[in-house]
Each structure stands twice: as structure tokens, then as C-alpha cells.
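Participant: One predicted model, sequence on top.
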Amino acid sequence: MDFTEEKQRAANWFRALRDEIVSAFEGLEDSHSEGPLSDAAPGRFEVTETRRASEDGSDAGGGLMSVMRGGRVFEKVGVNVSEVHGELGESAQRAMAARGVPGMESDPRFWASGISLVAHMQNPHCPAVHMNTRMFWTPHAWWFGGGSDLNPCIEYAGDTAHFHAVQQQYLDPHGTDIYPALKTWADEYFYIPHRGRARGVGGIFMDDRNSGDWAADFALTQDIGRAFLPAFRPLVEKRRVQAWSDADKDAQLIHRGLYAEYNLVYDRGTKFGLATGHDANAVLMSLPPMAKWV
């Protein structure tokens, strides 16, 4: 089960989606012509190549880390893509075996590619957002995962409804049972037990997606990615012009503390990236530039 062609198609798709989103976000910076910070210079992404560290020093793949800091719309946003391979360490093998992946003890080779995005906004009325999609392969199994979820510190019911409606619009062609299932999964996955609450207003999430039809699962993964900009960009365009108060900014910083707690304690992607030797700065790109705890 080599899947050479399929792996390349997936990696190429994640890179194309990254390029589209980076261009769209820089476009939001350029078009911000009124409201708070509109007289500042538009932000631009800084792009850095990343490498996965292998124990024997051999090539283990890498990716691109694209981060914008201090823009007039985005305070910090990262859009990373990666394509890595090698052998899983013992702890990662055990984790994969626990998730039902067969044969990891005898052949721990793996390949993974994906896109990961987290945006923290200047304006507290603009929601933070997360999106990622990925493909994982071993000689014994393959699967897709990912989703997107909205993380406002000041909630607007209409924004939440729009975000979810777009997700459903893109997922319903794959089966009307898909969106409700992935919405419920997101509600469960993005829950913070030690706080007794969700980290945001939800979205969609899936993991270990292998229906037996690679093309169908890849198409679903692509539409999760395609839904992101139509779901998120209109919210930014609407909210970025609103004035904010010191209390609004304080609420944003406190909510960012909640976001940081989740990503450091519970997020699977953070744990996997650090455990498999990927660039730590790229893995921790999701953390906000400033946060506050009460």
C-alpha cells in the first residue's frame, strides 16, 4: 500500500490551499481602509522553511511556516504546511496502536502532510479561528483528519450561524449525515474539561477518516478546506471596522488564555508534532502573541 500518487495529490492540495489563504489574508490587510488601525501599514507574511529532525540526521521532510505579526487586521496568524516522513518513536507507536493502527511495532514507517492555520485578531470583535486538514499514511493504514472552529471572545449569534451554515453547505453534498456528525465531534473535541466549557462556538472536526474510498475521503477533506474562507472572511470584513474598549481587549486576552490552555494540554496535533520531532516553532505557532489569566 504505497499510495505514492495519492500522497502527492494530497500534499499538492494542502500547498495550494495555503497559497489561496495567504493571498486572501493579505488582501484583508490591504482592503482595511476604515476603522481601528486602518492607518497602519498592512501586514505581510514572513515565510520560513521548516525541517523535521530525524535521529540519524537523514532527510525527514519539512514544510513552510508562514506567519504574519502586527498587521492592522491580524495581530498574529500562521498558515503552515508540511510533508514529513520517517519512523515513529516508541511513544508515538504506542499511541497509534491505541488508535487501532495495526502493525506499528513491526514497521513504524509513516508519512504525513497537512495544513494548519490559527488566526488571532487585532480587533476583539473579530473572532479567532483555527483550521487544519491532513493526511496520514503508514504501510498498514491511511486516514484523513481536520476541520475548523470559531473562537470569538465576544460572541455574535449571527456570526456563529453563518460559520456553521457555510460548513454545512460544503459538507452536505458528501451526505447529509456528515455535517451533524462532524459538528458533534467538534463540540466534544474542543471541550476543556478543567474549565468545564468549550474553547469557542464550535465548527467541524474529524479524525481517522478512512471509509475505504480514498478519493471520496480526499474530496470531503478538500471541501472542509474550501469552506474555510467563505465561512470566515465575511465575519472579518464585518467586524474589523468596529471600535473596541479596554474591556473588550481584556476579554480577548482572557479568552486567549483559554485557547492556549487547550492547545498545550489537549490538542492532538501539538502533541504529535512535538513527539515526532517537527519544528517546535511551527508546532507552537498556534499560541497567541499575548494572553491573560485572571
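Facilitator: Good, I have the coordinates.
Participant: C-alpha only now, for contacts and for neighbours.
Facilitator: Noted.
Participant: Pull the contacting residues for R134.
Facilitator: 14, 112-115, 144-146 (Cα atoms under 8 Å, 6 or more residues apart in numbering).
Participant: quick one: the strands in the stretch 151-294 of the chain?
Facilitator: For the stretch 151-294 of the chain, the strands identified by DSSP state E, counting those that start in this stretch occupy 191-192, 197-198, 202-209, in order along the chain.
Participant: and of those strands, who's closest to A231?
Facilitator: Closest of those to A231 is strand 202-209, at 10.2 Å (criterion: Cα to Cα).
Participant: buried sites along the closest one?
Facilitator: Along strand 202-209, the positions that meet the burial threshold by neighbour count (16 or more other Cα atoms under 10 Å) are 202-206, 208-209.
Participant: Over to stretch 8-21?
Facilitator: Applying 16+ other Cα under 10 Å to stretch 8-21 flags 10-11, 13-15, 17-18, 21 as buried.
Participant: Which helix or strand contains W111?
Facilitator: Assessed by DSSP states H and E, W111 sits inside strand 109-121.
Participant: who does that strand touch, helix- and strand-wise?
Facilitator: Counting by 3 or more Cα pairs under 8 Å, 6 or more residues apart in numbering; DSSP states H and E, the packing neighbours recorded for strand 109-121 are helix 4-31, strand 74-87, strand 128-138.
Participant: okay, pairing it with this:
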Amino acid sequence: MTNSLAAEKATAAAWFRQLRDEITTAFEALEDSHDQGPFAEAEPGRFEVTETKRQSDDGSDTGGGLMSVMRGGRVFEKVGVNVSTVYGQLGERAQQAMAARKGIPGMKDDPRFWASGISLVAHMRNPHVPAVHMNTRMFWTPHAWWFGGGSDLNPCIEYDEDTTHFHDQQKRHLDPHGPGHYPRLKDWADEYFYIPHRKRARGVGGIFMDDYCTGDWQTDFALTQDIGRAFLPAFLPLVEKRRVQPFTEADKDTQLVHRGLYAEYNLVYDRGTKFGLETGHDPDAVLMSLPPLAKWV
């Protein structure tokens, strides 16, 4: 491993950890400031932090990370913000889960890999507040490296102005990298977060990229960072606006049914879920994205 490559890996892993720290701090501050509405009497939520481990087939330790989960707060019913850095060798099924859009050069002869990233899913108390997903990540193999990630909004009760704000913030952060990035990554998200067996989207979209490599590591990493930086300004104002809005039992029922869509997508189609389970990562961390309660009609 060259010094440059080692430095790039360390830089990416440190950034994902920094972003995790910023987000968990902001979410706990939301819990502290939420002193109105139907859940104001509850104790402010706090993240429970657990170390996670990845084990290879022979039981050796091959990296891990932090699983941070908050349950039953004033604002968040369940939210997880995970970071991990894992490495080792990939079997054939894990290789397929790792890169669906292209083959991995040289992987059959040298199946080593390294991956680091952050993954976030938030399921909210108030059904007027949208659920949200965000992740960014870097993968490396001996013959290739690439970035991936994005964020998408999943409201059970849709508000056009909320959707507009969320997308406007994504665009504002992507436009400095070139005017073509936002529309391309928006279309990519619309394609990726589609549920074929329901013939509908999981939510109202966002941005997404995968297997992204122009050959310029610094440029691609800068784009990945701004995808992460866009998250809080895109999401927090929506929480602030909707968190004390009155809701009915019918609204809550709508939320639970919509969560069923989220669970179906993550268990059937999501590549991150498949990759995590195929590579031996902590299953509780991998399945952190599932909602605490859901229903099907």
C-alpha cells in the first residue's frame, strides 16, 4: 500500500466519523429543544453507542465501527447513525453485492477489499415529519476504488414545499461541482429508490450515486463530502417546521403503512443491506435501518 493510498483511506474514514459526530450532536440538540407538542413530556432522547465488529469466515477481526441508535425520544422514534471501516477478502456473492453496476477488476484473483462509510436512517415520532436516509462511503480493491452515497426523503404525508426545500439544498451543494451533477444524481436516486413490486417510489427522492470514480480522488472525495454536508440543512428545517404539528390516529396509521414500504425496500433491494450481511458485518448494525413499528394492509 502506498503512503498516498493509506492517507486517502485515513482521510475518508476520518471524514465519515466527523460527519457522524456533527449529525448526532445536532439530533440530540433537537431533542433538548423540543418542549412543545404531544411528546414534550418525554425525556430527551440520547444515542446509545455500541462498537461493532466484522468477522471473517475464519473468525478473525477485520474491522468494525460504531452503531449509534436513539429510541423513543421526543422527536425521533428511532434513528441510527452508523460508521464503519471494514476490510478483508470478499466471496463471490459479496463481490456481486459490492458493485452491481460493473464488474470488479481483478477481484477473482485478488479478493481483498477495504470499505468505510456512514449510514443514517431516521424514523420520526410525528407522522408529519418525514423519515430520511443518508449515506456516503468509499470502497477500495487492489485494482479499483470508488465512492457512493446520497440522501433521500421518505414522508408518509407529503408536502410539496418540504420536497422542494430538500431538493434545493441538494442542488445548492452539488452545483459548485458542475451543473450536471444534481440532475444526474437526482435521476439516479429516482431509479435506485424505486420499489418494482409496488410500482412506486419509496419516497420523494433526493440524490444518489454509486461506483463513482472519475480517476481524480480529491475531486471525487470533495463531491462525496458535499453530499454529506447537504444533509443537515436539507433535513433539519423540515423537522423544526413539522415536529409540533397536530396529527390524528389516521395520520399515525398512514405512517405505519408507509414504513412497511421502507422495510420491504431495504430487505429486498437495498445493496448496502445485502453487502453488509454478505460480508459478515454486525447484523444489528446492518438492519438498524428498519423501523421500530410498521404495518401492512
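Facilitator: Thanks, I have it. Source: prediction; values computed, not measured.
Participant: follow-up on the earlier one: what's the average per-residue distance for the strand holding W111 of the first structure once overlaid on the second structure?
Facilitator: For strand 109-121 of the first structure, the mean distance from the matching residues in the second structure following superposition reads 0.1 Å, by mean Cα distance after the TM-score superposition for the first structure.
Participant: what stretch of the second structure does that strand fall on?
Facilitator: Taking TM-score structural alignment as the measure, the second structure aligns residues 112-124 with strand 109-121 of the first structure.
Participant: quick one: contacts of that stretch?
Facilitator: Contacts of stretch 112-124 of the second structure (Cα under 8 Å, 6+ apart): 12-13, 16-17, 19-20, 75-90, 130-142, 288-289, 291-292.
Participant: Mind checking which of those are buried?
Facilitator: So, of those, 12-13, 16-17, 19-20, 75-90, 130-141, 288-289, 291 end up buried under the neighbour-count rule (16+ other Cα under 10 Å).
Participant: what do we get in the second structure for P173 of the first structure?
Facilitator: Under the alignment (TM-score structural alignment), P173 of the first structure pairs with P176 of the second structure.
Participant: for H164 of the first structure, that is, sorry about that
Facilitator: When the two structures are superposed using TM-score structural alignment, H164 of the first structure falls opposite H167 in the second structure.
Participant: same question, L258 of the first structure
Facilitator: In the second structure, the residue paired with L258 of the first structure is L261, using TM-score structural alignment.
Participant: surely that match meets R202?
Facilitator: Yes: between L261 of the second structure and R202 there is a contact under Cα atoms under 8 Å: 6.5 Å.
Participant: More neighbours: those two, which one.
Facilitator: For L261 of the second structure against R202, the residue with the higher neighbour count under other Cα atoms under 10 Å is R202, and the figures read 25 against 20.
Participant: hang on, isn't the more buried one packed against F193?
Facilitator: Yes: using Cα under 8 Å, R202 of the second structure makes contact with F193 at a distance of 5.7 Å.
Participant: who touches both of these two?
Facilitator: With the criterion set as Cα under 8 Å, 6+ apart, the overlap between the contacts of R202 of the second structure and F193 is Y265.
Participant: what lines up against T219 of the second structure once you look at the first structure?
Facilitator: Aligned against the first structure - with TM-score structural alignment as the criterion - T219 of the second structure pairs with A216.
Participant: and that match, how far is that from F190 of the first structure?
Facilitator: Distance of A216 of the first structure to F190 of the first structure, computed by Cα to Cα, to the nearest Å: 26 Å.
Participant: neighbours of G37 of the second structure, just the number please.
Facilitator: Applying other Cα under 10 Å, we find 14 residues neighbouring G37 of the second structure.
Participant: Pretty sure it sits against V244.
Facilitator: Yes: judged on Cα under 8 Å, G37 of the second structure makes contact with V244 at a distance of 4.7 Å.
Participant: Checking the residue of the second structure most remote from its centre next. Helix, strand or coil?
Facilitator: What lies farthest from the middle of the second structure is D109; by Cα atoms, centre = their mean that is 31.1 Å. Remark: D109 of the second structure carries the secondary structure label coil [criterion: DSSP: H, G, I helix; E, B strand; the rest coil].
Participant: Appreciated, that's everything.
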